[in-house]
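>>> Build the 3D model from these lines:
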Amino acid sequence: MSEFVDTVLGFPTALFSFSLVVVAAYWALVLLGGLGHFHAGTDGHTGAGAGGGGHFHGDGGFHGHGAADVHGAAHGHGGHGGHGGHGGHGHDASDGSDGHEHGSGGPLAAIGLGGVPATITLSLLIALAWFASLAGSVLAGGGTPAPPLAAAVLAGALAAAWLGTRLAIVPLRRVFREEPPASLRDFVGRTCVIRTGRVGVDFGQAEVTADDGSSAIVQVRRHALDLAPDGAPGGAAVEPALTAGSTALIFDFDPDGQFFWVMPYDPTP
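Model (predicted):
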């Protein structure tokens, strides 16, 4: 037992022994619920590297933005009166306007260990380095090996820890892979159902369904060229009018006004 203690507290194993104690204490707090969530310290929500601002929930979930979770679309203030016809205060995730800029670099990614939260990667590195250093020190005679042997054990432990961690995180990358963020532009090309009595150049709302089956009420507008000129009998439209219950095709998105351009669509062949 004394030889084991001497080896654990000897160089180079001692470099990793104290770090291993910190790692063990950290994960003990996580398991006991002492930490509601741990900050990954990685690039993006899923940790594609190190040095970013993402965070991962301790229960295995992470923040995502669903297709229907669009603040300006689902909860936009009506575009008629007071708001100049704009669809509220939404944002287009594809334009990076949600304030989260995610890079792909970082120290861990630079050495091929990105793609998972840094806490997991560092824990594996420290644990494997400690075990390799301990095994190397024992093979070298136990305790603190002679300086040349100690340096060789340290280099071998670091190399073994890097290789072992790199192999271990390969399957984990699939678990922590971040899905592409939802974007309002994803609705372009879809059909929608008009939910207001009319759709004009300054007013209109429609219901659109996303791939996951969820629906959102979005602000829609019709181009002035599609409408009859002033003075036309009854204000008839050049193309069929869009009223409540009509099916329309979303063909463009206005990022400034946060609304969609629509046109009449006949679902029948």
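>>> okay, CA-based contacts and neighbour counts for the rest of this
Noted.
>>> For stretch 140-156, buried residues please.
Buried residues in stretch 140-156, counting neighbours by 16 or more other C-alpha atoms under 10 Å, are found at A140, G142, G143, T144, P145, L149, A150, A152, V153, L154, G156.
>>> please give me the structure for this one as well, since I'd like to look at both together:
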Amino acid sequence: MGEFVDTALSFPVVVLTFALVVVVLFWLLVLFGVSDMDAIEPVDALGFGGVPATVAGSLTIAFSWFASLVVTVMLDGLDPTIVVVGGIVGLAIAVVIGLLLTRLILIPLRKVMPDAPVASRHDFVGLVCVVRTQRVDATFGQAEVTSADGSSAIVQVRQAGDDPLSAGRTAVIYDYDTAGEFFWISPVDLSTRD
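Next up, the predicted model:
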């Protein structure tokens, strides 16, 4: 076991050993529910699209680490100059091998990974908005709404009632009119509590 640790802490594999430790710690956090594997959006670069970046990155680091471990074993006992030059070249080759193997593994994984839900205007129904125009009635109005992911949008809104709705008032979105492409809102007072 000591020889394995010595090799894992030798150049060039040591560069990726620390990255592999981070990957292992991350997946332990995911296992215990402290972190989320979808915390980073999928990456489309290098043919990794459709899979969370954490999965693609973890596989790349793991495959690269194993390839660089082989390079380290092959360079063991050679002249230090050869070890440095060969280690740098071998590390670059190991990373390329890691990327290629990851891409090959991700092809079948994409088929089993669930697709991200498609955003819809109906996602705003039930949310509170803030009126941004001087008035809102049955034919005119705009409001700002903040979605669950924290992004905000200015949307077209209408009101069926006669309650005065002016800039700064809060309202709740209760329906979406697909034909007119606007939301129906109703005034709500968030300052009163039972």
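>>> Work out the TM-score between the chains.
Scored against TM-score structural alignment, normalised by the length of the second structure, the superposed chains reach a TM-score of 0.57; 134 aligned residues with a C-alpha RMSD of 3.1 Å.
>>> circling back to that earlier point, return the closest of the buried residues of stretch 140-156 of the first structure with respect to R222 of the first structure.
Of all those, the one with the least separation from R222 of the first structure (C-alpha to C-alpha) is G156, at 67.9 Å.
>>> can you tell me the helix or strand for that closest one?
In the assignment (DSSP states H and E), G156 of the first structure maps to helix 147-175.
>>> ok, then the element right after that helix?
strand 191-194.
>>> Now do the same contact list for whatever residue of the second structure lines up with L158 of the first structure.
Matched to the second structure by TM-score structural alignment, L158 of the first structure sits across from V95. Neighbouring residues of V95 of the second structure by C-alpha atoms under 8 Å, 6 or more residues apart in numbering: T60, I61, F63, S64, A67, S68.
>>> Next one: V95 of the second structure from V84 of the second structure, what distance?
Distance check for V95 of the second structure against V84 of the second structure: by C-alpha to C-alpha, to the nearest Å, it reads 16 Å.
>>> coming back round to it: measure the match of L158 of the first structure to D175 of the second structure for me?
52 Å.
>>> Same question for P187 of the second structure.
Between P187 of the second structure and D175 of the second structure the distance is 13 Å, computed by C-alpha to C-alpha.
>>> now swap in I97 of the second structure and tell me
Distance from I97 of the second structure to D175 of the second structure, counting by C-alpha to C-alpha: 52 Å.
>>> what's the answer for E3 of the second structure, then?
Counting by C-alpha to C-alpha - E3 of the second structure and D175 of the second structure are separated by 67 Å.
>>> higher neighbour count, the two?
Between E3 of the second structure and D175, counted using other C-alpha atoms under 10 Å, D175 has the larger neighbour count: 17 against 8.
>>> So what's the gap between the helix or strand encompassing the more buried one and the chain middle?
Per DSSP H and E: D175 of the second structure is located in strand 170-177. Averaging C-alpha positions (C-alpha atoms, centre = their mean, to the nearest Å) puts strand 170-177 of the second structure 29 Å from its chain's average.
>>> Heading C-terminal from that strand, find the next helix or strand.
Criterion used, DSSP H and E; the element after strand 170-177 of the second structure is strand 182-187.
>>> Tell me the helices and strands packed up against that next one.
strand 152-159, strand 170-177 (3 or more C-alpha pairs under 8 Å, 6 or more residues apart in numbering; DSSP states H and E).
>>> one more time with 10 Å, if that's ok
With contacts taken as 3 or more C-alpha pairs under 10 Å, 6 or more residues apart in numbering; DSSP states H and E, strand 182-187 of the second structure sits against strand 128-131, strand 142-146, strand 152-159, strand 170-177.
>>> Tell me which of these sits most buried.
Compared across these, strand 128-131 shows the largest average neighbour count, a mean of 24 (mean count of other C-alpha atoms under 10 Å).
>>> In the first structure, what stretch matches it?
With TM-score structural alignment applied, strand 128-131 of the second structure matches no range in the first structure.
>>> Onto which residues of the second structure does the host helix or strand of T119 of the first structure map?
If you go by DSSP H and E, T119 of the first structure is part of helix 118-139. Under TM-score structural alignment, the alignment places helix 118-139 of the first structure onto residues 53-74 of the second structure.
>>> The matching stretch against the first structure, how far on average?
Per the superposition on the first structure, stretch 53-74 of the second structure and its aligned residues are separated by 0.9 Å on average (mean C-alpha distance after the TM-score superposition for the first structure).
>>> Can you give me the buried ones in that stretch?
For stretch 53-74 of the second structure, using 16+ other C-alpha under 10 Å, the buried residues are 53-73.
>>> What of stretch 8-24 of the first structure?
Under the neighbour-count criterion of 16+ other C-alpha under 10 Å, stretch 8-24 of the first structure has 8-17, 19-20, 23 buried.
>>> SS state for the residue nearest to V220 of the first structure when sequence neighbours are not counted?
Nearest residue to V220 of the first structure, sequence neighbours excluded (C-alpha to C-alpha, 6 or more residues apart in numbering): F260, at 4.6 Å. Secondary structure, DSSP: H, G, I helix; E, B strand; the rest coil: F260 of the first structure is strand.
>>> do you know how far F260 of the first structure is from A146 of the first structure?
73 Å.
>>> circling back to that earlier point, can you lay out the buried residues of stretch 140-156 of the first structure as a markdown table showing distance to T165 of the first structure?
Rendered in a markdown table, the data for those read as follows (distance: C-alpha to C-alpha, whole Å):
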| residue | distance to T165 of the first structure |
| --- | --- |
| A140 | 24 |
| G142 | 25 |
| G143 | 26 |
| T144 | 26 |
| P145 | 26 |
| L149 | 24 |
| A150 | 22 |
| A152 | 20 |
| V153 | 18 |
| L154 | 16 |
| G156 | 14 |
